[in-house]
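*Asks:* Take this sequence and fold it.
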Amino acid sequence: MADKGEKTIGELVSELTGEVRVLFRQELDLFTAEMKEKLVALAKDGAAIGVGGVLLYTGFLVLLAAIVLGLATVMPAWGAALVVALGLIAIGAVLVLKGGKDVKEMDAKPEQTVGALKETVQWAKTLKFTSSRRRGFASKSGTRKAI
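*Replies:* So this is what the prediction gives:
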């Protein structure tokens, strides 16, 4: 029989099962939060790439309009169109390059979750070691040995 203050094996197993469930839920919540954070960053970078692409395309169209105006009539109006086109192209190129660089540098691996899982494995190994020592606690004759 268990002394006062000691838990039975059934109670310990039940408590361990409950703690493992809580730990698993916490690991899943951490993974979910970390992946949401990475998806938000990816969405922002994707938006920058998209806006940059639209500006590059717009700049190209304005550049074509400047070339057409310049060739059709030799007037100063094409100079203004050329300046606008080059400005849009420069801004678009900067946005596309920045967004592409950020996407390449992003680490999609959930670092916090991996670290927490490694800690959990270490914890489980210590439990295994502790439980294997408990088996040897009682001698074959049934008397208890001091630790």
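*Asks:* Going by C-alpha atoms from here, please, whenever you check contacts or count neighbours.
*Replies:* OK.
*Asks:* Tell me how many other residues crowd residue 122.
*Replies:* Neighbours of residue 122 under the rule other CA atoms under 10 Å: 12.
*Asks:* Equivalent analysis for residue 80, please.
*Replies:* 10.
*Asks:* now swap in residue 10 and tell me
*Replies:* 9.
*Asks:* distance of it from residue 39?
*Replies:* As judged by CA to CA, to the nearest Å, residue 10 and residue 39 stand 43 Å apart.
*Asks:* With residue 28 instead?
*Replies:* 16 Å.
*Asks:* Could you point out the helix or strand that follows the longest helix along the chain?
*Replies:* When the chain is scanned for its longest helix (criterion: DSSP state H), the result is helix 9-72. Remark: after helix 9-72, the chain's next helix or strand is helix 77-105, criterion DSSP states H and E.
*Asks:* The structure of the following sequence is requested for comparison with the preceding one:
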Amino acid sequence: MSDLTGTPTTELVKQLSEQSAQLVREELRLAQLELRQKGGRAAKGASLLGGAGVTALYGLGALIAGFVALLALALPAWAAAMIVAAVLFLVAGVLALRGKKQLELATPPKPEEAAESVKADVQEIKNRGHR
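*Replies:* Modelled structure (predicted):
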């Protein structure tokens, strides 16, 4: 740091303003770079997870085919396939009902508790202002 003794206050304020603005710009650039890097990693991770999901879906299909083949040892193949399909539709129905319930709990998509809290805070401030 240089010696600032004897520097006029207006000059010091000007330097402070310029340095503060420069610091904010540099911090914003650093934040943008960091977010860009993290965004790239997130995209790569999401695509890998998508690939894993598709692969798992094929695996599930093979497992279901195995169950059908196993049941076909005791029943006609068409009956085994119908039984497995019925079980899968039952599971899908249960999952759909649970998902619907969760969506109903999430709507409307507004922060109701936070809004009530803000209203209470505003009311408290008004009440304190009237004292």
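*Asks:* quick one: TM-score?
*Replies:* Aligned and superposed, the two chains score 0.44 in TM-score terms (TM-score structural alignment, normalised by the length of structure 2); 69 aligned residues with a CA RMSD of 2.4 Å.
*Asks:* Point out the other helices and strands that the longest helix of structure 1 packs with.
*Replies:* helix 77-105, helix 111-135 (3 or more CA pairs under 8 Å, 6 or more residues apart in numbering; DSSP states H and E).
*Asks:* Give the buried residues for the last one.
*Replies:* The reference is to helix 111-135 of structure 1. Within helix 111-135 of structure 1, the residues that qualify as buried are 113, 116, 120, counting by 16 or more other CA atoms under 10 Å.
*Asks:* So which of these is the closest to residue 48 of structure 1?
*Replies:* Of all those, residue 48 of structure 1 sits closest to residue 113, with 28.3 Å by CA to CA.
*Asks:* Which residue is the nearest non-sequential neighbour of that closest one?
*Replies:* residue 31 (5.5 Å; CA to CA, 6 or more residues apart in numbering).
*Asks:* still on that earlier bit, minimum distance to residue 35 of structure 1: which of the helices and strands packed on helix 9-72 of structure 1 has it?
*Replies:* Comparing the helices and strands packed on helix 9-72 of structure 1 by CA to CA, helix 111-135 comes nearest, at 9.9 Å.
*Asks:* Give me the most central residue, structure 2.
*Replies:* residue 42 (11.2 Å; CA atoms, centre = their mean).
*Asks:* gap between the helix or strand harbouring residue 58 of structure 2 and the chain center?
*Replies:* Taking DSSP H and E as the criterion, residue 58 of structure 2 maps to helix 9-71. Centroid separation for helix 9-71 of structure 2 versus its chain: 11 Å, with CA atoms, centre = their mean, to the nearest Å.
*Asks:* For it, enumerate the helices and strands it packs against.
*Replies:* helix 77-106.
*Asks:* And the helix it packs on, what does it pack against?
*Replies:* On a contact count with 3+ CA pairs under 8 Å, 6+ apart, helix 77-106 of structure 2 meets helix 9-71.
*Asks:* what's the angle between the helix it packs on and helix 77-106?
*Replies:* Calculated by axes from the mean of the first three to the mean of the last three CA atoms, to 10 degrees, helix 9-71 of structure 2 forms an angle of 150 degrees with helix 77-106.
*Asks:* returning to that earlier point: the residue nearest to residue 113 of structure 1 - how many residues pack around it?
*Replies:* 19.
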